[in-house]
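**Student:** here is a sequence together with a model predicted from it:
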Amino acid sequence: MVAVAGVVAVSAASSGETGGDLQLGDEVELREVPIDEDGLRATVEKDDTRTLNTVGEGVEAWEEYLDAKENQMLVMEEEESGDHLVVPHEHRWSADYRRRTYARLKAAERHVTGKWGETVPTTMLTLTAPHKDASGEYRAFTSVLSDLKEGWDKARDVIGRETEGVETEYLAVYEPHATGYPHLHVLVFGVARPSLGEKVAGYWVDRYVEGASRDAQDVTVKRGRSLQLESPAAYLMKYLSKSLAREGSEGATDRQSLPSIAGYRGFSALMWATGKRTYSMSEGLSEAVAESAPESEEAEGTWKYIGTVSGVEAGLYTGEEAERLGKYLAGSPNQRKPPDRGGGEVNGSVRGPGPVGDPGRY
């Protein structure tokens, strides 16, 4: 059974003003609540893989991961020339991540405004799942995340049927509740229908809640006022920016540039330990964003990952510089494989200095 505590639908039409911001409430991070019923395995750094049982343990491991990755660089070696390529080890919580993500959202904005005009018909859905079970005990964070994922899978099916023959795109964003539990915001571009949320909620109740009414399951749909989406990216950033690193002052560490919103640490620990993406796009929107991305500098050749260092500038090292870097790396105590990359050869070409690490995770 899919347990869904709420579906809030807000239509975005051609005129009017936005409704009030969603209220997160007071910060109540539940450190002793299970992060997973069976525990989550997570690697902080080499030779430090832990089983995380509580949210508090998850937060501690995630913060240590951020500290371990601060100023860390990845080193690649070209097979024939022996040249070395040093690139920053960036991840979802790097200070530069916010700028890169905003650039993606601006590209999404250009795509939807190019397709539907300056005012984009949009329907917003907010999906939430129960934080407590029938006995009143707090549920594991992964259980709530699993409900949201399954619920969104079903919601996409409903939206597809209800908008058959209408071209639409979507963007879905996970965001933390004040307790750290996740909920999901979805923008469906191309339609402005508050009734779409009614259909989604009704489908869940009819199909997954046996003998229960909509009120009994706290499945609600709120009809919001119309609003004019003259800048979809800015509207999205109102929500997405809550779970992204802020700009930070010059010299600030990645950890120091993190948002200070309620529930952010528990939420981030969950997304880090599970490897789940923070946001996703429809296939058409994702392809349009990828096509609009600026070309990256590339270094031709066959490259292999050889280690990790700190205190070395990014760039291409050749000749004696490459030899010195190789010797330094051989004696460096912090060699280790980068997360989500198995090492080994990379045929064809590799990106020049730029963001790598946590590939494909947003």
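**Tutor:** Structure received.
**Student:** contacts and neighbour counts: CA atoms only from here.
**Tutor:** Noted.
**Student:** hmm, Ala68 and Val309 touching each other?
**Tutor:** No: using C-alpha atoms under 8 Å, Val309 is not in contact with Ala68, being 11.2 Å away.
**Student:** which one's more surrounded, the two?
**Tutor:** Val309 (22 against 13; other C-alpha atoms under 10 Å).
**Student:** now that one: closest residue in space, sequence neighbours ignored.
**Tutor:** Spatial nearest neighbour of Val309, excluding adjacent residues (C-alpha to C-alpha, 6 or more residues apart in numbering): Met73 at 5.3 Å.
**Student:** could you check how far that neighbour is from Arg41?
**Tutor:** 25 Å (C-alpha to C-alpha, to the nearest Å).
**Student:** what about these two, which has more around it?
**Tutor:** Remark: of Met73 and Arg41, Met73 carries more neighbours, 22 against 14, as counted by other C-alpha under 10 Å.
**Student:** name the element that one belongs to?
**Tutor:** In this assignment (DSSP states H and E), Met73 forms part of strand 72-78.
**Student:** then this one, side by side with the first:
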Amino acid sequence: MSESGKEWVDVRVDAPTSAVSRPSMANRARGENQAAVTDFLGKRSQQITARDGVKLRREAVVPEARANRAISWKGLIKQWRTWYQDRRNAGLVFEKDGEQCTGPQENRFMPSYSNKLYAKLKDLERGLHDAYGRRFHTGMLTLTASAGRPGEWVAPQDHLDELLSSWEAVRRALHRSLDDSLRWEYLMVLEPHKSGYAHAHIAIFVDGVVEEERFEPVIDAHLRNCELAERDAHEYENVITVKRVAGSRDREVGEIGNLGSYVGEYLGIYEEEGPLDAPEHVQAFNALLWATGRQRWRPSNGAQEYMAYDSLVLEPEWDLVGVTYDGGETVEPVNPHGGGVEWTETWSDWPPPD
């Protein structure tokens, strides 16, 4: 970066975001400029979005007389921490014919959810091993987007939307590249940089040997359809790897021996700290996912079928009516149609939209 600050800086990081080292076969996003990171961390007062019509949790918006504005990223982190603290011992209250029952209100940021997610990844690994055998290979692609430059950062919500704006084109490119000649599934994962901005990894699970060149059109699709994606950050040799997934007994150097651990590192499920003690950039990333309702991972239909799912199952007649924080003595009413979440949209024009 020049002293004038006129050169654009890609915000990327090559260090893992948890205390556990990631296997060496994983793709890493390119190293980010530490001065740029320091500059940004001092400016979390920026709004998470300045656009109108952005759907956010009500906690992420400040209603004003002539506007409905998104709060700052710093304020969002505080709101997320308060929400998490309030809900660590919360329960969901359901009602049918005047009777009520309470179930746990587990959320995706809880350590218990990480344990379930790891179990799902192991189910996926076992299912694919059974289906593909020794032919089982995994491609790993990395997609990034520039977050701007010091003094002119892209708002984090806008950056996340733009990063994911290429997804449908990327998915179509995957289908064209692999076509019907191979059986394959995928799992897309979001991971934070040290700045809190996100980048994406796509794990492609293939029944057979596949060349890295076969995935180059997928990277090109991202570059064509994401305005913030830059070619120098997507050199094929840096963002595409293919490795065989071996069993524990026949693993060779450079092969993947534990797919659940390999993918789980990207999902942050091995972080030793609790959510409120995680590094600041991880909390900033989690707060953004919370405010926007974005999921951190997105499996193909086939991958989803391999991943066993276990949760509270209720008969359709039971209606969600509230949340309790004291074992059911006091019930706080919620909006049943939003899963207990109140959503709103940003706007800055007067009069407000209908």
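**Tutor:** Perfect, thanks for sending it. Computed from a predicted model, the values in this text were never measured in an experiment.
**Student:** what's the TM-score here?
**Tutor:** The TM-score (TM-score structural alignment, normalised by the length of structure 2) is 0.70; 294 aligned residues with a C-alpha RMSD of 3.8 Å.
**Student:** quick revisit: and the contacts of the strand holding Met73 of structure 1?
**Tutor:** In this structure, residues lying in contact with strand 72-78 of structure 1 by C-alpha atoms under 8 Å, 6 or more residues apart in numbering are 83-89, 301-312, 314, 338.
**Student:** list only those of these flagged as buried.
**Tutor:** Among the contacts of strand 72-78 of structure 1, those classed as buried by neighbour count (16 or more other C-alpha atoms under 10 Å) are 83-89, 301-310, 312, 314, 338.
**Student:** so of these, which ones are in strands?
**Tutor:** 84-88, 303-310 (DSSP state E).
**Student:** and the furthest pair within those residues?
**Tutor:** Pairwise distances across those peak at 20.1 Å for Trp303 and Ser310 (criterion: C-alpha to C-alpha).
**Student:** alignment lookup: Ser114 of structure 2 to structure 1.
**Tutor:** By TM-score structural alignment, Ser114 of structure 2 lines up with Arg98 in structure 1.
**Student:** so who does its match touch?
**Tutor:** Going by C-alpha under 8 Å, 6+ apart, Arg98 of structure 1 touches 241, 244-247.
**Student:** what's the closest of those to Leu30 of structure 1?
**Tutor:** Leu244 (20.9 Å).
**Student:** separation between the closest one and Ala68 of structure 1?
**Tutor:** 19 Å.
**Student:** again, but for Gln23 of structure 1
**Tutor:** 34 Å.
**Student:** ditto for Ala288 of structure 1
**Tutor:** 35 Å.
**Student:** same check, this time on Tyr235 of structure 1
**Tutor:** Tyr235 of structure 1 sits 34 Å away from Ala68 of structure 1, taking C-alpha to C-alpha as the criterion.
**Student:** one more: Tyr138 of structure 1?
**Tutor:** From Tyr138 of structure 1 to Ala68 of structure 1 the distance is 31 Å (C-alpha to C-alpha).
**Student:** can you list the residue ranges for helices in the stretch 1-150 of structure 2?
**Tutor:** Applying DSSP state H, counting those that start in this stretch to the stretch 1-150 of structure 2 gives helices spanning 34-41, 73-87, 111-132.
**Student:** dump those helices to a markdown table, plus distance to Arg183 of structure 2.
**Tutor:** What follows is the helices of the stretch 1-150 of structure 2, written out as a markdown table (distance: least, C-alpha to C-alpha, whole Å):
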| stretch | distance to Arg183 of structure 2 |
| --- | --- |
| helix 34-41 | 41 |
| helix 73-87 | 40 |
| helix 111-132 | 9 |
